[in-house]
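The following block contains a protein sequence and its predicted model.
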Amino acid sequence: MAQFDVYAPANGTALVVDIQSDVLDGLATRAVIPLVPLQAAPKPIIRLNPMMDVNGIAHSLMTDWMSAVPKSVLGQPVTNLAAHRDSIVSAVDMLVTGI
């Protein structure tokens, strides 16, 4: 598992992006943020919910819906959003610190 990998969990929920540091790969869970197609997402707060293109479809990063899930539900990654690292980390900073 790699930080910023995107998964389509087996339970059929929305795509999620793994934001957890690879240093903590030994844990049984991963910190993830759902990715919701832009047309189905609530009105975004731009810095908190940046837009990400996933396989040609615009998604909103729902940082305020962040959670931990068992690694076993994630399966194989469908893509990686490491190119959006700064936006993702900035969104988490906004959620945690408000700045």
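Arrived safely, thanks for sending.

contacts and neighbour counts: CA atoms only from here.
Will do.

Disregarding residues adjacent in the polypeptide, which is nearest to the residue positioned nearest the centre of the chain?
By Cα atoms, centre = their mean, the chain has its centre lying nearest to V17, at 2.8 Å. Take V17 and drop its neighbours on the chain: the residue closest to it by Cα to Cα, 6 or more residues apart in numbering is V6, 4.3 Å away.

dropping in the other structure now:
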Amino acid sequence: MARFKVYRLKSEPILAIDLQTNMLDDLPSRVMVPLYRVGDMSWSISRLNPRFLINGELYVMATQRMAALPVAEIGEPVANLTTHADTITAATNFLFQGF
């Protein structure tokens, strides 16, 4: 697993971003945040829910819905959002600290 990569989940037909540091790869779970197609999320706040173009489709990061998932539930990688690390980190900072 790799931080800021997007994976397809095995149990649900959604994508999720891995937020967990690579230093903790030995843990049996990863902290992930789901991505939804823009039309599937009824509201968003730009700082909390940034948008990313993945394989030609626009997705919104549902930061407030992050969770720890068992590694066994995480499928194949489909994209790498490392170039958006600052935006992703800013969204988690906004969720936890309000700025």
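Thanks, I have it. Bear in mind that the values here come from a model prediction, so they are computed numbers and not experimental data.

Tell me how the two chains score on TM-score.
Once superposed, chain against chain, the TM-score is 0.95 (TM-score structural alignment, normalised by the length of structure 1); 99 aligned residues with a Cα RMSD of 0.9 Å.

residues contacting the residue nearest to V17 of structure 1?
15-18, 77-81 (Cα atoms under 8 Å, 6 or more residues apart in numbering).

For V38 of structure 2, see how far away the residue of structure 2 most remote from its centre is.
Most distant residue from the mean C-alpha position of structure 2: D26, 19.6 Å away (Cα atoms, centre = their mean). D26 of structure 2 is 33 Å from V38 of structure 2, where distance means Cα to Cα, to the nearest Å.

do the same with A79 of structure 2
Where V38 of structure 2 is concerned, A79 of structure 2 sits at a distance of 17 Å (Cα to Cα).

Tell me the residues of structure 2 aligned with stretch 33-50 of structure 1.
Aligning stretch 33-50 of structure 1 against structure 2 (TM-score structural alignment) gives residues 33-50.

circling back: buried subset of the contacts of V6 of structure 1?
Listed as buried from the contacts of V6 of structure 1 are 15-18, 77, 80-81; burial here means 16 or more other Cα atoms under 10 Å.
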